[in-house]
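S.K.: starting from these lines, generate the structure:
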Amino acid sequence: MNHTPRRRTAALAVASAISLLTLSSPTAGAQAPTVAAAAPDVPVANVQAHLQKLQDIATANNGNRRAGSAGYTASTSYVKSTLEAAGYTVTLQRCTTCDYPSDNVVADWPGGDASKTYMFGAHLDSVSAGPGINDNGSGSAILLENALQLAKANPTLTGHVRFAWWTDEEQGLNGSAHYVKSLTSAQRGQIKAYYNFDMVASTNGGYFINHITTAAAAPMKAYWDSLGLQPEENVEGAGRSDDYSFENYGIPTSGYAMGASARKTSAQASKWGGTAGSAYDPCYHSACDKYPSNINVTGLDRSADGLAYTIWHTAVDGGGTTPVGGPLANGGFESGATAWTGSVSRITNSTGRPAHTGSWKLWLGSHGTTTSEEVSQSFAVPADAASPTLTYWIRIDTAESGSTVYDKATVQVNGTTKHSYSNASTPKSTWSQKTIDLSAYKGTTITLRLAATEDSSLQTSFVIDDVATSF
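M.R.: Okay, the predicted model is just below:
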């Protein structure tokens, strides 16, 4: 990842890119495409093998893979030859305006609607101080293995898939900026979304998504939500990696990251593990950014699989007909915290407030002090559901009086508030059933979030039970 946030587009010469957008027919002898019902589980061992290769290249070339260096040239040769052997049409685009003139590697998988092109990219160069294995061998490696897995599965495509490995990112996003500027307006218009992968295996990392609330980010968030990771917006990386080059031309973007030199907060350490107050990547832009010592294999695996899900969701399923994850689980809370994440201690069989049925329920609030609590769960909404709905029961008990709002509760789907309540809501001290229409989410995985906040005095209890779906 580039150290300095970008604030403007660098002045670049306009070059022809028609060859980068020309789609060739499948190579002779290629297998007939078949429909793949679900994204593959990307073998993390294969991703690690690519990282070892990049480490070997750096070791043989003065310890780095900086753009324009022998280490970078060897890296591009490895990526290009691996892709061509798998059946990709690969173009080396020379960036003559880069600080270190060198090549972008652009690879197209034959087939799919070119007017609906989805791009997936990562920068291939390192800084001169080290081999750049997390920054950004990690993004480059999951991209390469996903390209190979797509070729192996050879599914029928509804969109076109293009992968890119950028040069000169560390000098100011120059390779990707050169590529996007070299396209015509019509060619840019064909790119429906660009997904970036930069530092996806930080050893003290978190789970960050670029533009997490956008439509482009939805499949990426859905996959990590299905793992209960509670991802956050990639604030540190804003404007500092190659997605910014596409944003400058109005192309929707998203991507995964696990963090660079910023420090992990106590709240993040509580939910993700690791060390609060320490950098996400203690070897950021340093000689110790090596394989295997500076790779979080779990994060690498989760990033690789989330990338696969996003490719299938956008270009194979054509918008997400194959949701990840299973159905809503333990909606009546009778199995305690099972399937829920967050403030799970608030799932209780305490007799202080009644359950709607059984003994267990979710009891938010009731403290009479400044608090914030939430639980969440991700589950799939089938694509063929006729009238998908979610129902739940809620009871509100409060020591507050009057119509002034002090304490609040919300029911959210994918970050959007569907229902809201407060100490002033009616009815009180009685159960009421509520319904949410899930028709807009068919064929996707959604995250249900039940949350409450209280102010500094007088309690309000928000008790929720018997959450259920109907498909």
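S.K.: drop to CA atoms for contacts and neighbour counts, all remaining ones
M.R.: Noted.
S.K.: tell me which stretches of the stretch 351-471 of the chain form strands.
M.R.: In the stretch 351-471 of the chain, the segments counted as strands under DSSP state E, counting those that start in this stretch are 361-365, 371-381, 389-398, 408-413, 416-422, 432-437, 444-454, 460-470.
S.K.: now swap in the stretch 1-150 of the chain and tell me
M.R.: Counting by DSSP E, counting those that start in this stretch, the strands of the stretch 1-150 of the chain are 89-95, 102-108, 117-123.
S.K.: quote the end-to-end distance of stretch 128-141.
M.R.: In stretch 128-141, first residue to last residue: 19 Å (Cα to Cα, to the nearest Å).
S.K.: should've said stretch 275-282
M.R.: Terminal-residue distance, stretch 275-282 (Cα to Cα): 11 Å.
S.K.: over to stretch 81-91?
M.R.: Across stretch 81-91, first to last residue, Cα to Cα, it's 11 Å.
S.K.: would you mind giving the strands of the stretch 1-150 of the chain as TSV with mean neighbour count and distance to Ile142 added?
M.R.: Putting the strands of the stretch 1-150 of the chain into TSV (neighbours: other Cα atoms under 10 Å; distance: least, Cα to Cα, whole Å) gives the following:
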stretch	mean neighbour count	distance to Ile142
strand 89-95	20	18
strand 102-108	24	15
strand 117-123	26	9
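S.K.: quick one, which of the ones you listed is nearest to Ser81?
M.R.: Smallest distance to Ser81 across those (Cα to Cα): 8.9 Å, for strand 89-95.
S.K.: tell me which strands and helices that closest one is in contact with?
M.R.: Counting contacts by 3 or more Cα pairs under 8 Å, 6 or more residues apart in numbering; DSSP states H and E, strand 89-95 packs against helix 70-85, strand 102-108, helix 174-182.
S.K.: change it to 7 Å
M.R.: For strand 89-95, the packing partners by 3 or more Cα pairs under 7 Å, 6 or more residues apart in numbering; DSSP states H and E come out as strand 102-108.
S.K.: now the other sequence, so there's something to compare against:
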Amino acid sequence: MRSRTLAAVGAAALAMAGLLPGAAASAAPASAARPAARPAPPAATLAAPTIPLANVKAHLAQLQSIATANGGTRAHGRPGYRASLDYVKGKLDAAGYQTTIQQFTSNGATGYNLIADWPGGDTNNVLMTGAHLDSVTAGPGINDNGSGSAANLEVALAVARERYQPSRHLRFGWWGAEELGLVGSTYYVNNLAATERSKIKSYLNFDMVGSPNPGYFAYDGDGSSGSGGPAGSAEIERVLRAYFASINVPVQDTAFDGRSDYGPFIRYGIAAGGLFTGAEDRKTTAQAQLWGGQANVAFDRCYHASCDTSSNINDTALDRNDQAIANAVWTLAGGGQDPGGETVYSDDLETDTGWTANPDGTDTATTGRFERGTPQPTTYSGTALQLAAAGGSNSLVTGASAGTDAGTNDLDGGTTSIRSAPITLPAGTKTLSFSWYLAHLDNSGNTDYLRVRVVGTSGTTTVLNQTGAASVRAGAWQTQTADISAYAGQSVRILVDAADAGTGSLVEAGLDTIKITK
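M.R.: Take a look at the predicted model:
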């Protein structure tokens, strides 16, 4: 998030740089009409999925590693910024997004925006979600704004995992050179053809959502504190506040004062909203009583400083905000249908449905055997190895306990397996889906693995076979889908096995949220 000084002079500086038309420096162009407020979404809107905090933290760890490898910063014009953009783009490309890198020049250096479109939906009715990806030169910018960038990335990846197809078109943006005065987002909005700009009906902005002494603020869309946004902004604020009300967290207004990347959008009358956990301002005594934390201390004492590292994050605030972002996207996207069809079997592992460990009596692992349990998150030097469940409390996990160190209850000594009770598949059964992760350190190798198989009367099909490698792999929940229509009408079992084979290595694995549809 840019400083208050930049907020005061940013528009003028951009006009001088040629990135803003003079008439737009302080107000919307005369030709820019406000779009009509979008109708409320239908009652059948699908619920947002759980956004795993461990995944968001894994993205932050990557951004921290990128900064560390590039002089401690991810600022505009520095190699750390482009490496950050390439990391985000790689994740989105692999998930099926249509990505575009937009190039601009500012302060004598080349800058980049990343735009990602999720295929489908009404392209004349775009819901866009954005965050700036750059840091200041002084530090790695993990709260400002790795937090918003990582949360938006994981929500985008959740859209892909869920194969979500809402009625509105979804677009995500990661902006460059925000810290120099909203340069990237301004360049994007100003350089859209008027017809394309008019298709963006709503813009959600998330800048600093994990402040270490957090407050909970929503942009004042309805003008109740005197600074409302364009038509439609009140609905965005209502949706954001509704999520926090559902978890009994009070929310206060923060003004549309031009400090972040919503500014170029509201200048053109595009409805906007977003969340914020506080920057250099001090938390008041009343706010500390409301939210906890320290009174008379900045919401973020490391704002724009070298100490804005991966340790400068409040996990509770980050988790609440990433889930609020997902809720807003799913609510405002205009409904949608479950692409998985009719569910014929599901198991969230919260109750015992008959999974049997070591079903054939052949397991050789000495520790970290598969069990259905509540996993205790485990890390090693900042790398997530064992993750909390993808949804609810329980998952299938290799040794649920954390132990005294990362290697105490990891998978060791060979193979471990666990098998479901028989599952009767009706005619028309088509798809198996589940969440999974495999994590390891660089002492792993390709003889280590996580494997999932479907075993039926007509044979066995391997639907996941993920091997290890001699590199660090942080745990991150992913979704696997497989066509199992060949087993329709049969009774099958799901067999999960993992191995720490060859030389001993630090390996963890998990499985969750299993679903079969027709």
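S.K.: what span of structure 2 lines up against stretch 279-290 of structure 1?
M.R.: For stretch 279-290 of structure 1, the aligned range in structure 2 is residues 298-309, judged by TM-score structural alignment.
S.K.: apologies, that question was intended for stretch 149-159 of structure 1.
M.R.: Residues 158-168 of structure 2 are the counterpart of stretch 149-159 of structure 1, counting by TM-score structural alignment.
S.K.: show me what that stretch is in contact with.
M.R.: With contact meaning Cα atoms under 7 Å, 6 or more residues apart in numbering, stretch 158-168 of structure 2 is reached by 95, 120-122, 125-127, 333-337, 339, 479.
S.K.: so where do the helices sit in the stretch 1-150 of structure 2?
M.R.: Taking DSSP state H, counting those that start in this stretch as the criterion, the stretch 1-150 of structure 2 contains helices spanning 4-17, 53-69, 79-95, 148-161.
S.K.: if you could redo that for the stretch 401-518 of structure 2, that was the one I meant.
M.R.: Counting by DSSP H, counting those that start in this stretch, the stretch 401-518 of structure 2 contains no helices.
S.K.: relative to Thr309 of structure 2, which of the helices of the stretch 1-150 of structure 2 is closest?
M.R.: helix 53-69 (6.7 Å).
S.K.: check the mean deviation of that closest one from structure 1.
M.R.: For helix 53-69 of structure 2, the mean deviation from structure 1 after alignment is 0.2 Å (mean Cα distance after the TM-score superposition for structure 1).
S.K.: and that helix with helix 79-95, angle?
M.R.: Angle, helix 53-69 of structure 2 to helix 79-95, by axes from the mean of the first three to the mean of the last three Cα atoms, to 10 degrees: 140 degrees.
S.K.: so helix 53-69 of structure 2 matches what in structure 1?
M.R.: Counting by TM-score structural alignment, helix 53-69 of structure 2 pairs with residues 44-60 of structure 1.
S.K.: ok, how many other residues are close to the aligned partner of Gly139 of structure 2 in structure 1?
M.R.: Matched across to structure 1, Gly139 of structure 2 falls on Gly130, judged by TM-score structural alignment. By other Cα atoms under 10 Å, the residues close to Gly130 of structure 1 number 24.
S.K.: Gly130 of structure 1 - nearest residue in space that isn't next to it in sequence?
M.R.: Ala287 (4.0 Å; Cα to Cα, 6 or more residues apart in numbering).
S.K.: same thing with Val106 of structure 1?
M.R.: Distance criterion Cα to Cα, 6+ apart; nearest residue to Val106 of structure 1, sequence neighbours excluded, is Ala164 at 4.4 Å.
S.K.: does the one you found touch Val105 like I think?
M.R.: Yes - with contact defined as Cα atoms under 7 Å, Ala164 of structure 1 reaches Val105; the gap is 5.5 Å.
S.K.: which of the contacts of stretch 158-168 of structure 2 sit farthest apart?
M.R.: Asn125 and Thr479, at 28.1 Å, using Cα to Cα across the contacts of stretch 158-168 of structure 2.
S.K.: the residue nearest the centre of structure 1: what's it in contact with?
M.R.: Most central in structure 1 under Cα atoms, centre = their mean is Met220, positioned 3.6 Å from the mean C-alpha point. Met220 of structure 1 makes contact with Gly306, Thr310, according to Cα under 7 Å, 6+ apart.
S.K.: deepest-packed of the helices of the stretch 1-150 of structure 2, please.
M.R.: Most buried of the helices of the stretch 1-150 of structure 2 by mean neighbour count (mean count of other Cα atoms under 10 Å) is helix 148-161; its value is a mean of 25.
S.K.: with structure 1 superposed, average distance for it?
M.R.: Mean deviation for helix 148-161 of structure 2: 0.4 Å (mean Cα distance after the TM-score superposition for structure 1).
S.K.: now the next helix or strand after that helix and helix 183-190, what's the angle there?
M.R.: Per DSSP states H and E, the first helix or strand lying C-terminal to helix 148-161 of structure 2 is strand 168-175. Angle of strand 168-175 of structure 2 versus helix 183-190, following the same axes, to 10 degrees, is 140 degrees.
S.K.: now the angle between helix 148-161 and strand 168-175 of structure 2, please.
M.R.: With the same axes, to 10 degrees defining the directions, strand 168-175 of structure 2 sits at 150 degrees from helix 148-161.
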